[in-house]
Structures are given as C-alpha cells and as structure tokens.
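# requesting a structural model of the entry that follows:
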Amino acid sequence: MDDKILTQILDIAFQKKVSDIHFEVDNPPFFRARGQFLRSKLPKLSPGDTEFITRQILAHNGKSLGEDLKEFDTSFSLPSGARFRVSIFRQKGCFGIVMRLIPPHIGTFDELNLPPVLGEIVQAPNGLILVTGPTGNGKSTTLASMVRFINENFSYNLITIEDPIEFLFPSQKSCIIQREVGNDTDSFNSALRAALRMDPDVILVGEMRDRETIDACIKAAETGHLVFSSLHTQGAVSTINRIIGHFPPEGQEIIRHRLADILVATVSLRLIKDKTGESILPVVEVMRTTTTIQACIRDGRLDEIEKHIENGRSQYQMQTLDQHLLQLCRQDLITVEAAKRITPSTDFERQLIFTSE
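Here you go, the predicted structure:
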C-alpha cells in the first residue's frame, strides 16, 4: 500500500458512488454500494497496510500515531473533492479503518424523497428537532438537507458542532459556523456552552451522546434557540424513552415536562431498496409535538403516541413507519417482502389489503 494506491481506491469509490469502504487486515478492501456489502478483487491487506492508511489519515488532520490510539473518528478529503467520514479502530492488535463517503451534493427534500412537511418543521422559531435512526440510514444527510433549506431561505446565524465535520456549508442567506470536536473544541458540551455566547439563531449538534449534551441541548432550546440533533433510536417513542432514561429516576418527571415543552418534532429514518434494486429510498416516521402528544410526554403515556401520529396524518402531515411503507407499496416503489423486513408490525400484509391511504 502506498499513497498513490490509496488515492486510486478512494477516487474509484467516489466515482462509483460507493457509500462505505472497509480496510481490515487479512481481507481485501470491502465496499458497500446500494446497500450491498461487496468483497473487492484487490490483494489482502497486511498490518503494515492498515497502519499506513491510519498514518495518512492522521497526518491529513495534523496528528501523529500514538501507542494509546484505540479508536478515533475524523474526516479525510482528496484533491478531487471527495470527502469521507473516517472511523479508525484496533482489532486483534492491528488497525482497521471504515470510511464513509460524504456526498458532494447536499440534496433538497424533494431530491432525497423526504416528506415536504420537513420544510414546515424547520421553520419553528425555537425548540428541539431530532433526526433518528440506525447507523447508516440517512440521519446526517437529512440534517444537511434541513441546514440547506434554512441557509437558502432565512437570514440566521447557524452554528454546527460535529464529530467530525461532514458536509461543508457555504454561507448563503445564513451565516454558518462549523466547529469540529477534537480540532475546534474539546467536547459537544463545551461547544454548546460557548455557542450560547455566539449570538446563535440555530444550533446543530451532530449527536446527543450523553446526559450532559442532552441537557445542554434542552437548555439551548429552552432559552429560545432552534436546536437540531440526532440519536441512534428507531422511532419517536424510543427516542423519548432514550432521552428520559439518561437521567436518574428522581429527575425523570422533570425531564418529561421540559421535553414536552421544547420538542418540536422527531424524524425517524430507515433506508429500503426500491423495486428495481438499483436505488435506495427513505422510509420516514414523522412526529410533530401537538398539544395531545405534549400531554402524553408529560404524563408518561408514551404508548399512546403512535396512535396519535397515525391519526395526525391529514391535519399535521405526520406519519408512522407503517403508513409510509404502505404508501410506498401502493405506489409500487418497493416490494412487500422488503417492507416486512423493516416493519415491526406482524400484520403488515393485512393492513395493505384492508386499509386505504
């Protein structure tokens, strides 16, 4: 492995629109394309190969390899314009690297097949908007699309706090400040405290990883700012439970009340192959915090929320995961088999037959 070969591999991945590249010892590079995990025909990698790649990535970020490095998240870019989010880790004493391609173009809601109601949600004057879903299901891309909408339509001071910085935003109508944890700030929490002194209108926190960051995001929303963030949860109810669960039992009632007051919406994503197998579509649950849902959060009646989402489709443009899957099936965009792999429902086919749009 040398610099030329590494650049060639990454440039080809960029041109072929591969989503992820894996470099691991005793295996050739693996690629993920259109959801499929593919073994390349390149030679197997040695410990020296993956250490070389690690050193190149660290040097790109002004860092050197230390003996204490166990895992490290960062970004990497090529002269061609290709940018990657990088996860470096050790396995069995050797380095492994997973590189996720950051698309060069930030899509609009329409281009990404996201619900148009997101354009209304991001216009909230303040509060907390959460984008959730499993790893690799479009959270960062959706957040970037939201920032694009704001940047094109509103004159705001927008601060992002990311680990690492992924999409690059040129300031348009809005002034955008992007800070990277590790390089520009020590932590999400310290950057959030500093952001409140930087005259923000909108703050984007890449991920709410711990109680301190969650509490800081809630405080920022309570003080009149619009805050965006993400969580690795699979729906509105699990998102609310996850946030509340970060706090001790004696403080959970207070957190329910605070969250009910500032939560604007949750947008939960899963990706699914279309019927051709050539494209990926988002399946999106949208919950907007109506007064009824606020009451459910305050009272701890979270098991009622999904039914309120379902019933709020026509008036509030909310939708459950199943409602969107049913819509995609009726539009003949996805197969029932693909939908059944995602839905938690045990009677999806029955819903498809007996329910209408």
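# switch to C-alpha atoms for all contacts and neighbour counts from now on
Will do.
# how far does stretch 105-125 stretch from one end to the other?
For stretch 105-125, the first-to-last residue distance is 27 Å (CA to CA, to the nearest Å).
# the residue positioned nearest the centre of the chain and residue 48: what is the separation?
The chain has residue 139 as the residue nearest its centroid, 2.2 Å off, counting by CA atoms, centre = their mean. Distance from residue 139 to residue 48, counting by CA to CA: 34 Å.
# quick one: residue 163 and residue 72 touch, right?
No. Between residue 163 and residue 72 there is no contact under CA atoms under 8 Å: 10.2 Å.
# residue 73 is in what secondary structure piece?
strand 71-77 (DSSP states H and E).
# could you also give me the structure for this second sequence? I'd like to compare it with the first:
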Amino acid sequence: MSTNNLELLSLEELLKNAQTQKATEVHISIRNFPYYRCQGILQVSSNSVIDDFTFWHWAKTIFSVEEIQQIKSGNPARRFYQYSFANLSVSAFLILQGAAMTIKFLPMDIPTVDKLGISQISTNISKYSDGLILITGVTGSGKTTTLTSIVNDINQRNVKNIFILEEGITYSYPKSKSLIYHWEIGTHIPNFEQGVLTAIENHADIIVINEIKDRSTFDMALRAAKRGVLVIASMHSSDVISTIQELLTFYSSQEQDFIHLNLANHLQAIVSQRLVTTLDAEYKRTAIFDLLFTNEQVRNYILAGKIQDLSTLMQAGKEDGMSTMKSELESLLTSGRISEDTFTKTLQKITS
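Okay, here's the model as predicted:
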C-alpha cells in the first residue's frame, strides 16, 4: 500500500482491518508503520509509514480541538471512543519522532454475573443500600470486570441513580432499569473528588469509583458512605487483609482510631480476587475469592485492630457469604479443575 493510499484510508477502516486480524491493540506513530498486537504479540501491519498529516487527521477524529492542542503541548490525552463495531480506549502523546497513539479494543458486552460465577456475591452486595463495598485484586486479576458485572447486574434488576467515575472507561453500560451517569476523569469531570461531590448533590443511590489510589479519593468515598450512598470501588490490593492494611497506611498514627472506627461503621464488604489457570476446556481461567461481609464480630475485630485475625472469621463465615482464597483453591483441586502444579504455585502466592 502506498503512502498516498494510507492517507486516504480512514482510521475507522484501519481499525476494522486490525479487528479482522483479531488485534487487541493498534499502535500508531509518525514516521512508522502501524503495529497490531495479536494474541499478545506485537506485529507490523502491511500498511505504509504514517506521515504527519495522516496522523493528525486521524487524531482529530477522536480528540477535540482542545485535546489536540493539549497533546501538541506535551500533555498526553486519553479518550473513550465508540464505533458501531468497537469500543476503544485511545491515548495520544508526543515522542521524539513526533507523536503516537495507542488504541485498545475494549469489550463490547459486559459479562453476566452468572457467566463469571459471582451471582451469589452480586446478590449479597445488592442487599446493601449504603456503606462501602471494595472490589480488589492485583493487575490482571479481573477486578474491573467483576465490578462492572456486579454494577450492571444491579442496573438490570433495580431502579437506581448510579454515578460511575473512572480514569479510563473500559465498558459501556447498556440502558436498563437504572439511570446511569458515566464519567471519565479528565474528560467529563476534573477529578474523583468533584465527581463524588456532584454525585452526592444529585441524589446518587450508588457511586462507583474505579479505582481508589490515594487518601483523598478514599476520604470522598467515606464521605459519600456516611451520607447514605452505596459506594462500590476497586482497589489494587491482593487480598482482604492487605486491602485494609493499605487503607490504614493512608492515615497517620494519630488518626488510626478515627479510620478504624469509620471502617467498622461503614465498610460493608471486601471482595478480593485472583485468577487461576484451570483444566477446563471452555473456561481457561477462573477466579478465587477472599470474601468479607461485615457483621458485628467483624466490626469488633476492626475496632480492636485485629486485622490479621479477620481471616479466621472469613473461614468460619460461610453462612454469611464469606470465604478465603485458600479454601476456594483447595475446592478447585479436589474437584479436579486445576492441576497440582497450579495449586502449589498459587498457594505460595496467596500465603507468602
């Protein structure tokens, strides 16, 4: 393909071509060929080198005039964008050769809680009308998918006023019973704090935060929970114990009584997950969970600072919907769904 032909090719056509090759990402930069990532492997496309004119012509189909100026001034921009055939996460930034865009294909459909095997977890969470629900996991654990599936389950079964705040949109929610306001931080609202305040002022029933990374965001989540809003938020942490410990580090030693009291009063549940490779023909990976649902005993343990001892309550709290990753991993081994090797390696990760 000649450079002239590439200039005439629209970004939409390029992306359709990438999609036919089952690409998950497209990398575009000035003075370079377009690259596709297919099955995790980056490969050069058959298109010609992208010149300056073509790059900025394509960028203008995604970004506003103000965002184009932002990119050209050296400040990266990110945008969720939709075609009829694809949902996209697009980021653009300057490089030595000029500028570049990374375009990620996002899922078109939200997996159901039944498909993910979390229908009971979702049912338990949907019983709450206020307080704080935390969905946690390490990078690549599937926590965003779990959070989105649970929120969409609520959307399909209840009439709620739901405000969703994300730094980068991953899923687009379908119209159903609930009223959904979906904001991308930096595009529709300046920051999480302003988003939470606006949601509270507009009588939110549920606020979704993806994700809590610092004290200021968590303080706003607590503020909403205290106002009678159900806050469902994600965090980057590996299990229930480390999640609470991470929250405690946001506060000084003089504030520990304050945060223990607030967690005891307003934390409703923590769902921590990790993906495990299975022997199943249909599902190659499944999630195992740490599940903590707050009851009087859990509250007393949090107030007393007995965070490490919460695992004992989780092991004994099956009737309250609680569980541990270790017990779920053992069940997978007993049922023949995972290999001995997978069991041993995963057990080392969750107990180290």
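# which one in the second structure is aligned with the residue nearest to the centre of the first structure?
Following TM-score structural alignment, the counterpart assigned to residue 139 of the first structure within the second structure is residue 143.
# that match contacts residue 270, doesn't it?
No. At 11.6 Å, residue 143 of the second structure and residue 270 do not qualify as touching, with contact defined as CA under 8 Å.
# overlap in contacts of the two?
135, 136 (CA atoms under 8 Å, 6 or more residues apart in numbering).
# mean shift of the strand holding residue 73 of the first structure relative to the second structure?
Superposing on the second structure and averaging over aligned pairs (mean CA distance after the TM-score superposition for the first structure), strand 71-77 of the first structure comes out at 3.2 Å.
# counting contacts, what elements does that strand pack onto?
Where contact means 3 or more CA pairs under 8 Å, 6 or more residues apart in numbering; DSSP states H and E, strand 71-77 of the first structure is packed against helix 47-60, strand 83-91.
# relative to residue 236 of the first structure, which of these is closest?
strand 83-91 (26.8 Å; CA to CA).
# which residues sit against that closest one?
54, 69-77, 95-104, 164, 166.
# now do that strand against helix 47-60, angle only.
130 degrees (axes from the mean of the first three to the mean of the last three CA atoms, to 10 degrees).
# chain center to strand 83-91 of the first structure: distance?
17 Å (CA atoms, centre = their mean, to the nearest Å).
# give me the buried positions along it.
For strand 83-91 of the first structure, the neighbour count (16 or more other CA atoms under 10 Å) marks 83, 84, 85, 86, 87, 88, 89 as buried.
# got those as JSON lines, with distance to residue 59 of the first structure columns?
Putting these into JSON lines (distance: CA to CA, whole Å) gives the following:
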{"residue": "83", "distance to residue 59 of the first structure": "15"}
{"residue": "84", "distance to residue 59 of the first structure": "15"}
{"residue": "85", "distance to residue 59 of the first structure": "15"}
{"residue": "86", "distance to residue 59 of the first structure": "13"}
{"residue": "87", "distance to residue 59 of the first structure": "15"}
{"residue": "88", "distance to residue 59 of the first structure": "13"}
{"residue": "89", "distance to residue 59 of the first structure": "16"}
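# can you give me the helices for the first structure?
Taking DSSP state H to define them, one finds helices in the first structure at 3-15, 47-60, 118-121, 139-153, 188-195, 211-222, 236-245, 252-262, 291-299, 305-311, 313-316, 321-330, 336-342, 348-354.
# can I get those in TSV with distance to residue 108 of the first structure?
Listed next are those as TSV, based on distance: least, CA to CA, whole Å:
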stretch	distance to residue 108 of the first structure
helix 3-15	21
helix 47-60	31
helix 118-121	10
helix 139-153	6
helix 188-195	27
helix 211-222	25
helix 236-245	23
helix 252-262	26
helix 291-299	29
helix 305-311	24
helix 313-316	21
helix 321-330	19
helix 336-342	25
helix 348-354	30
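# looking at those helices, which is closest to residue 272 of the first structure?
Closest among those, using CA to CA: helix 336-342, at 7.1 Å.
# check the offset of that closest one from the chain's centre.
With CA atoms, centre = their mean, you get 22 Å for helix 336-342 of the first structure.
# tell me which strands and helices that helix is in contact with?
strand 263-273, helix 321-330.
# so where is the shortest one in the second structure?
Using TM-score structural alignment, helix 321-330 of the first structure lines up with residues 325-334 of the second structure.
# burial measure for residue 114 of the second structure, as a count.
12 (other CA atoms under 10 Å).
# so what's whichever residue in the first structure pairs up with it up against?
Matched to the first structure by TM-score structural alignment, residue 114 of the second structure sits across from residue 110. Contacts for residue 110 of the first structure (CA under 8 Å, 6+ apart) come out as residue 116.
# at 10 Å instead, please
116, 145 (CA atoms under 10 Å, 6 or more residues apart in numbering).
# likewise for residue 131 of the second structure?
206, 221-232, 263, 265-269.
# kindly report the same for residue 216 of the first structure.
188, 189, 190, 191, 192, 193, 208, 222.
# corresponding residue for the fourth one in the second structure?
Using TM-score structural alignment as the criterion, residue 191 of the first structure maps onto residue 195 of the second structure.
# state the number of residues packed around its match.
What residue 195 of the second structure shows, counting by other CA under 10 Å, is a neighbour count of 23.
# gap between it and residue 255 of the second structure?
Applying CA to CA to residue 195 of the second structure and residue 255 of the second structure gives a distance of 26 Å.
# next one: residue 290 of the second structure
27 Å.
# neighbour count winner among the two?
Using other CA under 10 Å as the criterion, residue 290 of the second structure and residue 255 rank with residue 290 on top: 25 against 11.
# which residue, other than its chain neighbours, is closest to the more buried one?
Spatial nearest neighbour of residue 290 of the second structure, chain neighbours left out: residue 324 (4.3 Å); criterion: CA to CA, 6 or more residues apart in numbering.
# test my guess that that neighbour contacts residue 293.
No. Using CA atoms under 10 Å, residue 324 of the second structure makes no contact with residue 293, being 11.8 Å away.
# what's the closest of the helices of the first structure to residue 33 of the first structure?
Short answer: helix 3-15, nearest of these by CA to CA, at 9.2 Å.
# run the chain-centre distance for the closest one.
The answer for helix 3-15 of the first structure is 25 Å, by CA atoms, centre = their mean.
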